[in-house]
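Asker: next comes the sequence, and after it the predicted model I'd like to discuss.
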Amino acid sequence: MKGVILAGGYGTRFLPVTKTIPKEMLPLVNKPAIAFIMEEFAAAGINEVLIISSRRKRSLEDYFDREVELEGVFSQEQKHDYLAQIAPERMQVYFTRQQKMMGTGHALMQAEAFVGSDPFVVAYPDDLHFGATPLAAQLVETFHITGKTVMAGLDNPPNLERYGVLSLADDNLHVTDIVEKPAPGTAPSRLASIGRYLYTPEIFGFLQEGWAKHLAESPESEYYHVYALKQLMSRGRVVQHTIEGERLDTGAPTGFLQAFLHVAAQDPELATVIREFAAGM
């Protein structure tokens, strides 16, 4: 099993900081957001990860590289706890760049050579998961049972109309359609799609097919993965897994703050600061 992280976006909702710092590198206390995805992947047994980034995100590559100067300083000073904190990932991490922001479908096409014949988990780094069983591991388990593409479903979220909502077959397992941002009262279910998928390699043929149609019809617009997903759905090749645990959306400042507080509250000293701040408001 391999992992792919889509990290090419501009992060405009966090300007001006994202003018120079990738959104994925914004820290939740002392750890960048993308590191939580990597930990989730590692806990699911994924040991090869491709990060699809863009020209402005060199710091992502630097973060997952060795920091030789600091290693030397900390080794000389016998600061082994610091050394552990800057140790590189034990998995193999690769990078490729999306030369132009052409949407998620185009980004996924960049992963075909890396994926080969393996199934792969795709993460959008805006979606962080906290729970006893890592979300990627939940999707992997469903794949081993079904052998099909797996979508992560969030049950009955607030503001359902902001999501792509899944339409399910009678077995409540197979996904037959996805409706983007349905009008109030028209959603086909209460199950929203979030940014975690497990794809089988068969998706690439449909991505290429959809890309050809896209170039013929609207080549200047972004190309999304929905066409390929719907082709798989029509063939009974997509199932859903309703996630267990807590999902936090860091794609906007409000959700990012919630995630920051969630992580900070795990540290007793920082939790005290939060309580004192809240009491003084």
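Answerer: Cool, got the structure.
Asker: for the rest of this, base every contact and every neighbour count on C-alpha atoms.
Answerer: Will do.
Asker: ok, residues contacting the top helix by length along the chain?
Answerer: Across the chain, the helix with the greatest residue count (assigned by DSSP state H) is helix 203-217. Under the criterion CA atoms under 8 Å, 6 or more residues apart in numbering, residues 105-106, 109, 112, 223, 225, 227-229, 231-232 lie in contact with helix 203-217.
Asker: the structure to be compared is supplied as follows:
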Amino acid sequence: MTVKKAIIPAAGYGTRCLPITKAVPKELFPIGTRPTIHYIVEEAIEAGIEEILIVVSRSKNMIIDYFDRSIELETFLEQKQKQQLLKKLKPLNVQIQYIRQSQSLGLGDAIRLGESFVNNEPFAVLLPDEVIFGQDTGALDQLLSIYTKHNKSVLGLCEMEQKFLKNYGVVHWQSGENGLIEITDIVEKPMKRPPSNLAVIGRYIFTPSIFSFLKTAKPSLGGEIQLTDAIKEMLKEEKYYGVQPNGIRFDISRVEEFIAANQYILQSENTKM
């Protein structure tokens, strides 16, 4: 079945980026003249996604406002005959819906809220604080190419230095058919002895079976439903593949990478001039 739906979880507090996230959602941090989440939505559209569910919290109405039309602004620009600026406000070619996560219960809970939206279809998940630039084929599209061939869940992966692995889910894997990465286990934020140097990044393709495991996942010590726990249990029954997307990845929750992402976009735009 073709993947046409995607979930973008955007309800978190963004505590790694305080104090600015007290007023501005990290998903709206600008890279060039566009917010980070704009690039994520564009990546989904380029991969053939037709419907997106953005999971927000009560404090994230600015995200909804961003993707809504501003008739007053459009009218103003028309009156001033600023057609070039009007083009920048053209709505994105995708249907966007929203749902609120009323309590901060983690990434697994945010995805679980999308069950009725998914409607028993395979779907993508894109985390909006990770952007991947630099390739004609987007990161999600690269995952979808594996899903299309094998109809199995796919995780985006990235080789990490040992010191960073404690911040991610880390996979144990083996080489499968045609050299594919076949995932056999996953460990959430290993403090010592990580199973490999391949960490899970913010791109996923799931079969709808994931919801069964999210529903039975027990809350962690912090009271959150961990997506990693559901994946770990699902691996006992279904095969997962991994893909290391080509491109340059930036985690905009880290100040140095947020700055680097802006420098990359600036250099890219200067090259086009």
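Answerer: Now that the structure is in, tell me what you want to look at. Treat the numbers as computed from the prediction; the structure is a model and nothing was measured.
Asker: TM-score for these two?
Answerer: Between these two chains, after superposing, the TM-score reads 0.91 (TM-score structural alignment, normalised by the length of the second structure); 265 aligned residues with a CA RMSD of 2.0 Å.
Asker: returning to that earlier point: need the contacts of helix 203-217 of the first structure in CSV with neighbour count, can you?
Answerer: Shown next, in CSV, are the contacts of helix 203-217 of the first structure (neighbours: other CA atoms under 10 Å):
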residue, neighbour count
Gly105, 22
His106, 20
Met109, 17
Glu112, 15
Tyr223, 21
His225, 20
Tyr227, 18
Ala228, 20
Leu229, 23
Gln231, 18
Leu232, 21
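Asker: among those residues, which are located in helices?
Answerer: Per DSSP H, the contacts of helix 203-217 of the first structure map to helices at 105-106, 109, 112, 227-229, 231-232.
Asker: buried residues, stretch 35-45 of the first structure. List them.
Answerer: 35-38, 40-42, 44 (16 or more other CA atoms under 10 Å).
Asker: corresponding residues in the second structure for it?
Answerer: Mapped onto the second structure using TM-score structural alignment, stretch 35-45 of the first structure covers residues 38-48.
Asker: same check, this time on stretch 73-91 of the first structure
Answerer: Counting by TM-score structural alignment, stretch 73-91 of the first structure corresponds to 76-94 in the second structure.
Asker: now find how far off-centre the matching stretch is within its chain.
Answerer: The chain centroid and the centroid of stretch 76-94 of the second structure are separated by 28 Å, computed with CA atoms, centre = their mean, to the nearest Å.
Asker: list the contacts of that stretch.
Answerer: In contact with stretch 76-94 of the second structure (CA under 8 Å, 6+ apart) are residues 42, 45, 49-52, 67, 69, 74.
Asker: please apply the same query to stretch 7-18 of the second structure.
Answerer: 21-22, 25-27, 52-57, 60, 100-101, 104, 106-107, 110-111, 114, 123-128, 253-255.
Asker: and stretch 111-121 of the first structure, which residues are buried?
Answerer: Buried, per 16+ other CA under 10 Å, within stretch 111-121 of the first structure: 111, 114-115, 119-121.
Asker: please disregard the earlier target; I meant stretch 162-181 of the second structure.
Answerer: 165-166, 168-173, 181.
Asker: among these, which ones are in strands?
Answerer: Mapping these onto strands (DSSP state E) picks out 169-173, 181.
Asker: if we only consider the residues you listed, which is nearest to Thr137 of the second structure?
Answerer: Looking at those and their distance to Thr137 of the second structure, the nearest is Ile181, at 19.5 Å (CA to CA).
Asker: right, and the closest one touches Gln174 too?
Answerer: Yes: using CA atoms under 8 Å, Ile181 of the second structure is in contact with Gln174, at 6.1 Å.
Asker: could I get the full set of strands for the stretch 151-281 of the first structure?
Answerer: 164-168, 175-180, 191-199, 238-242, 246-249 (DSSP state E, counting those that start in this stretch).
Asker: same list, those, but as CSV with distance to Thr142 of the first structure please.
Answerer: Formatted as CSV, those follow (distance: least, CA to CA, whole Å):
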stretch, distance to Thr142 of the first structure
strand 164-168, 16
strand 175-180, 14
strand 191-199, 9
strand 238-242, 7
strand 246-249, 18
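Asker: many thanks, I have nothing further to ask.
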